[in-house]
Each structure stands twice: as C-alpha cells, then as structure tokens.
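1. Structure for the following, please:
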Amino acid sequence: MTETIGFILNDTARLYRRAFNARVKDSGITALQWRLITYLKRHEGIRQGPLADLIEVEPITLSRMVDRLTEAELVERRADPADRRAWRLYLTPRAGTLLVGIRLEIAALNDEALEGLSAAERDQLGHLVERVRANLSRRVGHKEPEAA
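-> Predicted coordinates for the structure are as follows:
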C-alpha cells in the first residue's frame, strides 16, 4: 500500500461528502449540517458548547450553523432551566421528516460506494473501520456528552 490508511480514509470521506452534498443539494442541507442534525438526534437537549466539541467545530461556527437550521425550522433553541445563559438544542418535527428522506439518499449512496463488495466484505469493512475508529477514540478524557 503506497498511501497511508489516514490518507485513504480522509480522501474517501472527502469524496463521500462531495457525493452526499450532490445528492441532497435540493434539501438545502450540507454534510456538516447533516452531522449536526445526526448528533443532535442522538443527544437531543444538548447544549451548544458540548455539541460544538462533539462535531469538532468552533462554538461560533456551531452557533451560525444552528442559526441557519433554526431559520429553516429544523432546530430549535430552548432555554436551559439550570442556566439561563445557556441554550439546549432540539430537532423540530420538520427535521424528522427531512431525516427520513435523506436517509433514503444515504442508503443509495452507501450502495453505490460499496458496489462490487459482497455482503461479507461489506460487513468486514464496517467492522475494520469501526476498530480503527475505536482505536483513535481511546484518548484520555474522551467521552460522549450527556443530553440533559
């Protein structure tokens, strides 16, 4: 192998993001916004700061993204009852509808990306990439944030 695994994974992710953006451009959602929505689905009620850490963007970048998603009626901010300066984030019902449609596009994109691989090879690839991710996730102090 002439390329490092990091280069291959990063380049593959870049190509996947490009294909994703092309498939869902009519929805008005970008790949980064999709990540935000996906993480928010998993951690509904999370504060903006921990969500910014989770998706690895600066808090001001996340705030702007949330502003756009709020304007699109996909995300809503609710006051944090424990800290009046903080906001908790929630998906709107409209986001749920959008999630269903985009998941269909993602399924088609996955099929395209994995074309020519047998079911066993697809499973093996998934398991191997999961192991690489788990290896890289084992750093001191790393943990998933709590939603509430």
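
2. use CA for all of it now, contacts and neighbours both
-> Will do.

3. Please identify the buried residues of the helix or strand containing A13?
-> For A13, the enclosing helix or strand under DSSP states H and E is helix 5-24. Neighbour counts over helix 5-24 (16 or more other C-alpha atoms under 10 Å) mark 16, 19-21, 24 as buried.

4. Ok, stretch 77-93 next?
-> Those buried within stretch 77-93 under the rule 16+ other C-alpha under 10 Å are 77, 80, 87-91.

5. Tell me which entries of the residues you listed lie within helices.
-> Judged by DSSP state H, helices contain none of the buried residues of stretch 77-93.

6. Output the residues you listed in TSV; the columns should cover distance to A52.
-> Converted to TSV, these look like this (distance: C-alpha to C-alpha, whole Å):
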residue	distance to A52
R77	15
D80	17
W87	13
R88	12
L89	12
Y90	14
L91	16
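
7. let's see this one next to it:
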Amino acid sequence: MDQRLSGPEDDGYIGYMLSDVARLIRTVFDRRVRDIGLTRAQWLVLTRLYRRPGASQTELADMLEIDRASAGRMIDRMEKNGWVERRPDGGDRRINRLHLTAEARKVHAAMWAIAEATVDDALSPLSATERVQFTSLTARVKGRLQSLAGSAP
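-> Below you'll find the model as predicted:
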C-alpha cells in the first residue's frame, strides 16, 4: 500500500511506524541495560558525554532536551557514583567541562555491546543488503530532517 495514502487511523502510517520502532528499541534496550544497573537517564548521559567529552552542563542539558537544573542533578548523582568528573574550563572559570571517568568508560563499553546486540536483534528480519539499504535511506531522511530543523548533521 502507498504510505502516502494511509491516514491517521492506519497503524501502517510511516510516521507511526518510525515512532513505534524508536520507542520499542528504547524499551528493549532499557530492559537490557537495567541488568547492568543503568537507568535511561544514566545511559543517555553516558552516551552524550562519550560522543562529546568536555561538554558543559548547559550543552548536556540541550543534548538531553532537559532544563539545566535537571541536568545538574543527574551530573551530581553520576559524579557521586564516580562516573563523571567536572573539570574547569580553561577560558571561562564559571564553566565546568564534563568528562567520563575510566569506570564510566567501562560501563559505556558494556552498554555499547548491549546496544549493538539490540540493533542486531531488531534488524534480524532484514538481509545484509536490506540492512545497508535501510541504513542509507534512514541517513538520507535524517539529513533532510536536520536540514529542515536548521541543525548540522
């Protein structure tokens, strides 16, 4: 069926499917990382700081789409757990840069293995060729959405 012809009552509508797939992957991943003691908030912080070491609290809050105070509380808890350290910014003493500790990087490695297994499980109905096609098409859609949102890829 042509996806453009489906409407809001159709579960096959591409917008619903994309939302459902993202939600279900997060749900499965959440359950799996819970076994190693991670909450969604923690794995989100670990992931963002792994990809952007040295981010400020404000930058982290923006990446997580939460307010600065909530980000600060999460950072405080993760610092107490020995997963995040604050380091002064060389150019602005009002800013602390956030870095993962060695322990947090170990947790991130375990979490990454779970993430890869989750994606592999989710994509298991697809052939190797279909996976490449899916990745390529998804990247094109993401690029277009980033352009529409005015953000860099």
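
8. closest to N110 of structure 1 among the buried residues of helix 5-24 of structure 1?
-> Y16 (9.0 Å; C-alpha to C-alpha).

9. What lines up with the closest one in structure 2?
-> Structural alignment (TM-score structural alignment) places Y16 of structure 1 against I25 in structure 2.

10. ok, now how distant is that match from E116 of structure 2?
-> 11 Å (C-alpha to C-alpha, to the nearest Å).

11. Same check on G15 of structure 2?
-> 24 Å.

12. again with M17 of structure 2
-> From M17 of structure 2 to E116 of structure 2 the distance is 21 Å (C-alpha to C-alpha).

13. in structure 2, which spans are helices?
-> Going by DSSP H, structure 2 shows helices at 14-34, 40-51, 57-64, 68-80, 102-123, 128-149.

14. can you tell which of those is closest to Q3 of structure 2?
-> helix 14-34 (6.4 Å).

15. just checking, what packs against the closest one?
-> helix 102-123 (3 or more C-alpha pairs under 8 Å, 6 or more residues apart in numbering; DSSP states H and E).

16. How about the contacts made by the spatially most central residue of structure 1?
-> Nearest to the geometric centre of structure 1 sits R35, at 1.9 Å (C-alpha atoms, centre = their mean). Each residue near R35 of structure 1 by C-alpha atoms under 8 Å, 6 or more residues apart in numbering is listed here: I55.

17. Can you find the partner of it in structure 2?
-> Matched by TM-score structural alignment, R35 of structure 1 corresponds to L44 in structure 2.

18. do A52 of structure 1 as well
-> Match for A52 of structure 1 (TM-score structural alignment): A61.

19. Ok, E71 of structure 1 next?
-> By TM-score structural alignment, E71 of structure 1 lines up with K80.

20. May I see the helices of structure 2 arranged in CSV, with distance to Q3 of structure 2 as well?
-> Shown next, in CSV, are these (distance: least, C-alpha to C-alpha, whole Å):
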stretch, distance to Q3 of structure 2
helix 14-34, 6
helix 40-51, 32
helix 57-64, 31
helix 68-80, 39
helix 102-123, 21
helix 128-149, 15
